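**Q** predicted model and sequence below, questions to follow.
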Amino acid sequence: MTSNSQNIFYYSSLIGFFYQNGIGCEVDEIKAFEIFSNSVKNNQKALLNHFTFDQKNESISFCNDDIKELNEIITQYFYSLFLYKDIILNRRNNYKFYNKNAEKGDSASQYYIGNYHYIKKDYDKAIEWYTKSSEGENIKATYSLGVCYNFGLGIKKEEKKAFELFLKSAEGGYKYALNVVGYCYYNGYGILKDENKAFEFYLKAAKKGHGTSQYLVANWYNDGKHVLRNEEKGFYWNRKAAINGNVNAQFELAEYYIDSSINKNERKAFKWYYKLANENKVRAIYLVAKCYRDGIGIDKNLKEATTWIKKYELSKFFGKPQITLNDFLNGSDIDAFSISPFTRMCY
């Protein structure tokens, strides 16, 4: 039987839980934290008799078996309070720290404060701080200010102004701005269409490590539509993009290793498919099953092929190409490339 004080602690913790998760009320992290704090303060003496908290290692040491008598929810939330408290207090302390420096004219801090208000959708304040930071030559703030103009967040939408800000940020070397300027030139967004300029900026962004730009540059070299066709450079940039996490590039690199007459390497192809399959990409799940069935890049293994094709069958998405296990094992196939590379397994 729990005591009255323990019941109070239980229910106050539960109310804090409601505020934390928005159950029957709006999510209010600060209110949740206050309730957790008051609950702890009011029961601190009793609770400290049961366990101690190692703040350095973020671990609890139980002193005796009496803790088992406390409701499981109470112990879980008292433990999580320390972690939760750190998150909230760090956010508060960070804001105070950066705001103080922002007021003194530090452009990096001004950019941080701008982001803080942007996340809270206080776009007027975000623009105010982005503008100050941009005037201090902060290229990230200049880019973010361009985003506000581009989407009309807290200010009138103005494509030309957005492009000017993106260009200024790009000239400072910011890779995301370089990519966006390439997009603007290619599509004539806020500036006259110029495919040569588009490629120039995509290439600059690619050299800065921007994955999408690396993939686009690879495509341009492979297609030869806007620049001279160069398969070697196409492969180079596609591989860069794949390593950088671009999903399209990863699939295309795998296909290159299967189809190439020069650099054919089915084992590398399988490794890329297997990586993507383990990230629940449905197309890759099917292709891994096919590799096991046909011995492409891996030893033939019908048991593994069956496991993977069953996983494919379990995936649920609209318009999925259908195939039965028997048909698959007998050599029938679907057009795996009709499945978007981004389609993920859902159950």
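**A** Cool, the structure landed. Numbering: from 1, shown residues only.

**Q** please make it C-alpha for all contacts and neighbour counts, starting now.
**A** OK.

**Q** elements contacting the helix or strand Asn93 falls within?
**A** Using DSSP states H and E, Asn93 falls within helix 72-103. Contacting helix 72-103 under the criterion 3 or more Cα pairs under 8 Å, 6 or more residues apart in numbering; DSSP states H and E are the following elements: helix 4-21, helix 29-42, helix 107-119.

**Q** which of those is buried the deepest?
**A** helix 107-119 (a mean of 22; mean count of other Cα atoms under 10 Å).

**Q** residues contacting that helix, please?
**A** For helix 107-119, the surrounding residues in contact (Cα atoms under 8 Å, 6 or more residues apart in numbering) are 95, 98-99, 101-103, 123, 125-130, 132-134, 136-138, 140-141.

**Q** could you point out which element follows that helix?
**A** Heading C-terminal from helix 107-119 (DSSP H and E), you reach helix 123-135.

**Q** against Ser260, how distant is Arg283?
**A** 21 Å (Cα to Cα, to the nearest Å).

**Q** higher neighbour count, those two?
**A** Taking other Cα atoms under 10 Å, Arg283 and Ser260 do not tie; Arg283 has more neighbours (25 against 11).

**Q** which strands and helices lie in contact with whichever helix or strand the more buried one is part of?
**A** Element membership of Arg283, judged by DSSP H and E, is helix 282-294. Applying 3+ Cα pairs under 8 Å, 6+ apart, one finds that helix 282-294 contacts helix 266-277, helix 302-314.

**Q** what comes up buried for the first one?
**A** Translated: helix 266-277. Of all the residues in helix 266-277, those buried under the rule 16 or more other Cα atoms under 10 Å are 266-270, 272-274, 276-277.

**Q** check the last one too.
**A** Using 16+ other Cα under 10 Å as the test for burial, helix 302-314 gives 302, 304-306, 308-313.

**Q** following it, which helix or strand comes up?
**A** helix 325-329.

**Q** give me the distance from that next one to the chain's centre.
**A** 36 Å (Cα atoms, centre = their mean, to the nearest Å).

**Q** any chance of the helices and strands packed on helix 282-294 in TSV, plus distance to Asn219?
**A** Listed next are the helices and strands packed on helix 282-294 as TSV, based on distance: least, Cα to Cα, whole Å:
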stretch	distance to Asn219
helix 266-277	19
helix 302-314	29
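
**Q** among those, which comes closest to Arg344?
**A** helix 266-277 (9.2 Å; Cα to Cα).

**Q** tilt between the closest one and helix 282-294?
**A** 140 degrees (axes from the mean of the first three to the mean of the last three Cα atoms, to 10 degrees).

**Q** structure two is appended below for comparative analysis:
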Amino acid sequence: MPKRIVVPAALTNLALANNAKAQFELAELYMQSEHEDDIILAEEWALKAAENGHVEAMYWLGEGYTVYAKDMAEEDAEESKAHFELGYYWLSKANMQKHPAATLELAGYFRRGDVIEKDVEKSVKLVTQAAELGEVQAMRDLAFIYENALGVDADEEKAEYWHEKAQAAEE
């Protein structure tokens, strides 16, 4: 049986005092465990942090629920749908706080039509927003979108622009 995580009392006290940063740190600590009870605690603390406005916790939850929903899609469609809804909710909250990676992940919901109506134009707008916020993967995606006319007219200049932006951001 896997060992439980030992959490510093000072961190727990801060988290219990509604410190969102401490709540998210606890979530991350618990997530390192392989013990099922710790994994449950990780989600609970991440939810508290997100509800207290911690944008990274919002993204973390949104991404986690999305990954789980994709994994469950063939096994249990109802559970998958419920997790897609949670993922969409938290990614939308993080997007409102201008979190670049959450914005890019949210674009996928509109591209695929997960629990919302498929809207390629909205997806491209969100990818653009994420790129403008500095998300390198979004820059690469935009270059590809413009090169291959995916939901937009082909535009070599825009494709080259986003290629160069991505390359510069990586250096």
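**A** Cool, got the structure. Everything numeric in this text was worked out from a predicted model, so none of it was measured.

**Q** returning to that earlier point: ok, the buried residues of helix 266-277 of the first structure vs Lys160 of the first structure, which is closest?
**A** Leu276 (39.3 Å).

**Q** just tell me what that closest one corresponds to in the second structure.
**A** Aligned by TM-score structural alignment, Leu276 of the first structure pairs with Ala130 of the second structure.

**Q** residues contacting that match?
**A** 99-101, 103-104, 138-139.

**Q** make it 6 Å
**A** Contacts for Ala130 of the second structure were tallied using Cα atoms under 6 Å, 6 or more residues apart in numbering; they are 100, 103-104, 138.

**Q** the residue mapped onto Trp60 of the second structure from the first structure and Asp259 of the first structure, how far apart?
**A** Trp60 of the second structure maps onto Leu216 in the first structure, with residues paired by TM-score structural alignment. Applying Cα to Cα, the value for Leu216 of the first structure to Asp259 of the first structure is 21 Å.

**Q** just Glu29 of the first structure next, same as before
**A** Taken as Cα to Cα, the span from Glu29 of the first structure to Asp259 of the first structure is 54 Å.

**Q** what does Phe251 of the first structure give?
**A** Applying Cα to Cα to Phe251 of the first structure and Asp259 of the first structure gives a distance of 12 Å.

**Q** distance between the ends of stretch 184-200 of the first structure?
**A** Start and end residues of stretch 184-200 of the first structure are separated by 12 Å (Cα to Cα).

**Q** could you check which of Phe251 and Asp259 of the first structure is surrounded by more residues?
**A** Per other Cα under 10 Å, whichever of Phe251 of the first structure and Asp259 has more neighbours is Phe251, with 20 against 14.

**Q** in the second structure, what sits opposite the more buried one in the alignment?
**A** Match for Phe251 of the first structure (TM-score structural alignment): Leu104.

**Q** which helix or strand contains that match?
**A** Per DSSP H and E: helix 100-112 holds Leu104 of the second structure.

**Q** what residues sit buried inside that helix?
**A** For helix 100-112 of the second structure, by 16+ other Cα under 10 Å, it's 100-111.

**Q** so who does the counterpart of Ala94 of the second structure in the first structure touch?
**A** Matched by TM-score structural alignment, Ala94 of the second structure corresponds to Ala241 in the first structure. Ala241 of the first structure is in contact with 211, 214-215, 249, counting by Cα under 6 Å, 6+ apart.

**Q** can you name the residues that contact Ala50 of the second structure?
**A** Going by Cα under 6 Å, 6+ apart, the list of residues near Ala50 of the second structure reads 57-58.

**Q** ok, back up a step: skipping adjacent residues, who's closest to the match of Leu276 of the first structure in space?
**A** Closest residue to Ala130 of the second structure in three dimensions, ignoring its sequence neighbours and counting by Cα to Cα, 6 or more residues apart in numbering: Pro100, at 4.6 Å.

**Q** what do you get for Asn18 of the second structure?
**A** With Cα to Cα, 6+ apart as the criterion, Asn18 of the second structure has its nearest non-adjacent residue at 7.6 Å, and that residue is Asn52.

**Q** so how far is Thr103 of the second structure from the one you found?
**A** Counting by Cα to Cα, the gap from Asn52 of the second structure to Thr103 of the second structure is 20 Å.

**Q** and if you look at Val55 of the second structure?
**A** Applying Cα to Cα, the value for Val55 of the second structure to Thr103 of the second structure is 12 Å.

**Q** and if you look at Gln23 of the second structure?
**A** 23 Å.

**Q** Ala143 of the second structure now?
**A** 17 Å.

**Q** same question for Asp38 of the second structure.
**A** Between Asp38 of the second structure and Thr103 of the second structure the distance, using Cα to Cα, works out to 29 Å.

**Q** try Ala50 of the second structure
**A** Distance, Ala50 of the second structure to Thr103 of the second structure, by Cα to Cα: 16 Å.

**Q** Provide the aligned range in the second structure for the helix holding Asn93 of the first structure.
**A** Going by TM-score structural alignment, helix 72-103 of the first structure sits over no part of the second structure.

**Q** ok, and for that helix, which residues are buried?
**A** 74-75, 77-78, 81-82, 84-85, 95, 98-99, 101-102.

**Q** switch those residues over to CSV; also include distance to Gln20 of the first structure.
**A** Output for these, formatted as CSV (distance: Cα to Cα, whole Å):
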residue, distance to Gln20 of the first structure
Ile74, 15
Thr75, 16
Tyr77, 11
Phe78, 14
Leu81, 11
Phe82, 14
Tyr84, 10
Lys85, 12
Tyr95, 21
Tyr98, 26
Asn99, 26
Asn101, 31
Ala102, 30
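
**Q** neighbours of Val7 of the second structure, how many?
**A** 11.
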